[in-house]
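Trainee: Fold the following for me, if possible:
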Amino acid sequence: MAPVYLAMKNSKLEPIVIATAQHRQMLDQVLGLFGINPDFDLDIMQERQSLSGLTSRLIQKLDEIYAANSFDATLVQGDTTSTFTGALVSFYHKIPVGHVEAGLRTDNIYNPFPEEVNRRLNGVLSTYHYPPTESARGNLLREGVPSDRMIVTGNTVIDALLWTIENKAGATSSFREKFGLESGQYILMTMHRRENWGEPMRNVMLAVRDILDSMPEMKLVFPVHLNPVVRETVYPLLKGHKRVILTDPLDYLPFVSLMEKAALILTDSGGIQEEAPALGKPTLVLRETTERPEAIKAGTALLVGTDRKRVFQETIRLLTDRSAYERMALASNPFGDGKASLRIAEHLELVLG
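Mentor: So this is what the prediction gives:
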């Protein structure tokens, strides 16, 4: 949403930022990087928060803000609990909702959980829809969303990535030097989704050990999510390995730096499936389904699930088969040209008058 905010600041619109702070540590560094000062900060996060507790706290606090202020529209992005509750409270106050990154679907309500249902509900609550691709637009049309209520924009995550590379290029190399990482000599990994908690995540950690045993020159960098459930699986299996670097979640700028020069990426993250192709990085998706089939179709990403043997085999194949690697690295990015935010701001200017 940062590039959307910047585009709106350069338009006739007046953006009012409500930060739910569903993930406090992850939020603050992004706000600082893009120079965003929230008008409202709910600071909602609690340790080991349940989805029900988070949802109820968000609805109550957001309702207080909407009751005390006059807004012409609400913009929400993606599929988080904050996104769903923001759209719901806006609906309760009869304020139109614009959904950024609309129309992504796996057609499995429990995978990813709870994101698939969050974004489907947003599809019902939203007045304006900003699907990033034609495929996402097709999903919305099949669900009965009128075509004149949506425009294909590309994904704003590409806008943010290209802005960062252009404006912060001088700072990126220092982050890799800090960890002693050379270009192409490390795998970057993220894994945190609820459907992967427990045995699936354990299987992947064992696969990582197998990969490093087979590739003695390769390192692994893993910024580990702060959720204790994730850490209780990751650290016992990977901590202490001499070629594994476990860190707390990284700020956006150093993470972009690590993506730039990684050999490949292992992830269950949605956004990274879009960012990595813009940097020419083959991506193995540690999930059974993806709401970004464009990446799979374009050949920039491959679904490998969480089976230990398959994760190992596909990673080794890419690291040892140059032709297979280059097919993924050189495939075109289907997620946009870096101008999605401008399209959203221009559309809102038009419809709000």
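Trainee: From now on I want contacts and neighbour counts done on CA atoms only, so please keep to that.
Mentor: OK.
Trainee: Residues touching stretch 27-38, excluding its own?
Mentor: The contact list for stretch 27-38, computed with Cα atoms under 8 Å, 6 or more residues apart in numbering, reads 2, 16-19, 21, 251-253.
Trainee: Filter these down to the buried ones.
Mentor: 2, 19, 21, 251-253 (16 or more other Cα atoms under 10 Å).
Trainee: Which SSE is immediately downstream of the strand or helix carrying N139?
Mentor: Counting by DSSP states H and E, the element that carries N139 is helix 134-142. Following the chain from helix 134-142 toward its C-terminal end, the next helix or strand by DSSP H and E is helix 156-167.
Trainee: Pull the number of nearby residues for S82.
Mentor: Using other Cα atoms under 10 Å, S82 has 22 other residues around it.
Trainee: so it makes contact with K61?
Mentor: No - here S82 lies out of contact with K61, judged by Cα atoms under 8 Å, at a distance of 11.3 Å.
Trainee: how about this one, so we can line them up?
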Amino acid sequence: MSGRQRIAIVVGTRPEAVKLAPVVRELQRTRWAEPAVLTTGQHGAVVRNTLACFGLRPEAELAPPANARGPVPVAELTAGLLSSLGSRLRATDVHAVLVQGDTSSALAGAMAAFFAKIPVVHVEAGLRSGDARSPFPEEAHRRMIAELSDLHLAPTRAARRNLRAQGVAADRIVVTGNTVIDAVVAASRNPCHCTVPELREIEQDSVPLVVVTAHRRENWGEPIRRVGRAVAVLSRQYPDVTFVVAAHMNPSVRTAIEESLRDRPNVRLPGPIPYDAFARLLSRSVLAITDSGGIQEEAAAFGLPILVTRDNTERTEGVDSGLARLVGTEETEIVAAAEKEFAREGVLDVRKPDLPFPRPNPYGDGRAARRCAAACGWLLGLAPRPSDLTDQET
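Mentor: Reported below is the predicted structural model:
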């Protein structure tokens, strides 16, 4: 590995593992990079399992802050992550640090690198909702990471405009497309080796599927319960549709959405779903109901309509393209929006997986990771600057 530039990739949550895995794979293919994955422990074994879907293992696994009384508050979580990442970076020879998105791990990674005077590369830079307190705390995290970053890898032209409005120099921004498109399509093509009977049954079933998730902090409690009740209503109205509720790691969040759904015969509650199995389910679903930012993007890879159970979103491209619709968390609004989707001609026909990039895809062309890796090489003076994703490519 002599002469290679060591690049630390900070991964805290499953979405970070998904979106950074293709970048790590592309860095491994270069002659100049030595990528090292550092996991922070935010999502523990789930991150390890997700990385394994892409043939990756972390070089180091840090211990996350713990709180015996429940979830760790954001301030304590960020402080603990900053301390552990700072110690790790000081103990190793690192030439650049990659962070992704808007988590506490991403913010702590950017801060630790900044304090260590190591260049920061922000993957999926420039998303903005316009409200610093929604989504909370992710919107503020993104803005703070932008102030610390040396290279901003914007997934879309809209994200680039947001960065320019914040004062980021144009020559520090590369428009790459979103790496989640690379990831979800690759994972959806993995062969099915599922050992969980309920998941295997779902994958082999031919009925229409609706994927449901809920986890955002601002929706904890009653809003998530309303989402669960809306899905219960829909399951009664559409008995020939299977509703797959993908569980969140937080037990209280999971309980809140599932409490109205446990006795519904066409609702599946399989527990945590491995990423490749989830990607395969998404590829053959007819609708997604979610408050997840990542799923808003992943669904676009398959042309899947999305009902976003939030009041605003930083993924505005999906809304602008018509694939996504903001419906909030009121039960009646969710039900009405789903009924409208189901009423469209052919929606409830069993769909076969088709080409993974229905046009137009607002989030890119599936070559984002290659551009991200090349941009890192350019930052370090080892490779030419990659071309931006162009209007024609999206």
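Trainee: thinking again about what came up before, just the ones in strands from the contacts of stretch 27-38 of the first structure, please.
Mentor: When the contacts of stretch 27-38 of the first structure are checked against strands (DSSP state E), the matches are 18-19.
Trainee: what does stretch 153-165 of the first structure correspond to over in the second structure?
Mentor: Aligned using TM-score structural alignment, stretch 153-165 of the first structure spans residues 176-188 in the second structure.
Trainee: now swap in stretch 289-306 of the first structure and tell me
Mentor: Under TM-score structural alignment, the match for stretch 289-306 of the first structure in the second structure covers residues 312-329.
Trainee: mind checking the end-to-end distance for the matching stretch?
Mentor: Across stretch 312-329 of the second structure, the straight-line distance between its terminal residues is 11 Å, by Cα to Cα, to the nearest Å.
Trainee: need the contacts of stretch 27-38 of the first structure in CSV with distance to D321 of the first structure, can you?
Mentor: Formatted as CSV, the contacts of stretch 27-38 of the first structure follow (distance: Cα to Cα, whole Å):
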residue, distance to D321 of the first structure
A2, 38
I16, 50
V17, 47
I18, 47
A19, 45
A21, 43
D251, 32
Y252, 31
L253, 31
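Trainee: quick one, strands of the first structure?
Mentor: When assigned using DSSP E, the strands of the first structure occupy the ranges 18-19, 40-41, 74-77, 97-100, 128-130, 186-190, 219-223, 244-247, 264-267, 283-285, 301-303.
Trainee: Which one of the ones you listed lies nearest to L318 of the first structure?
Mentor: strand 264-267 (8.3 Å; Cα to Cα).
Trainee: contacting residues for E139 of the second structure?
Mentor: Remark: with contacts taken as Cα under 8 Å, 6+ apart, E139 of the second structure is in contact with 102, 128-129, 131-133.
Trainee: measure the aligned partner of it in the first structure to G32 of the first structure for me?
Mentor: The pairwise alignment with the first structure assigns E139 of the second structure to E116, based on TM-score structural alignment. Applying Cα to Cα, one obtains 30 Å for the distance of E116 of the first structure from G32 of the first structure.
Trainee: Check I165 of the first structure too.
Mentor: 16 Å.
Trainee: okay, these two: which has more neighbours?
Mentor: Of the pair I165 of the first structure and G32, I165 is the one with more neighbours under other Cα under 10 Å, namely 16 against 10.
Trainee: V145 of the first structure versus that one, what's the distance?
Mentor: Counting by Cα to Cα, the gap from I165 of the first structure to V145 of the first structure is 36 Å.
Trainee: R48 of the first structure now?
Mentor: Distance, R48 of the first structure to V145 of the first structure, using Cα to Cα: 36 Å.
Trainee: Spatially nearest residue to G294 of the second structure, not counting backbone neighbours?
Mentor: Nearest residue to G294 of the second structure in three dimensions, chain neighbours excluded: P15, at 6.7 Å (Cα to Cα, 6 or more residues apart in numbering).
Trainee: do I187 of the first structure as well
Mentor: Beyond its immediate neighbours in the sequence, the residue positioned closest to I187 of the first structure (Cα to Cα, 6+ apart) is L220, lying 4.7 Å away.
Trainee: quick one: contacts for the corresponding residue of the second structure for that neighbour?
Mentor: For L220 of the first structure, the aligned position in the second structure is occupied by F243, per TM-score structural alignment. Contact partners of F243 of the second structure, counting by Cα under 8 Å, 6+ apart, are 209-212, 231, 235, 266-268.
Trainee: any idea which of these is closest to L282 of the second structure?
Mentor: The shortest gap between L282 of the second structure and any of these belongs to V211, at 6.9 Å (Cα to Cα).
Trainee: thought that closest one was touching V244?
Mentor: Yes - under the contact definition of Cα under 8 Å, V211 of the second structure touches V244, with a separation of 5.0 Å.
Trainee: Distance-wise, check D210 of the first structure relative to L220 of the first structure.
Mentor: To L220 of the first structure, D210 of the first structure is 12 Å away according to Cα to Cα.
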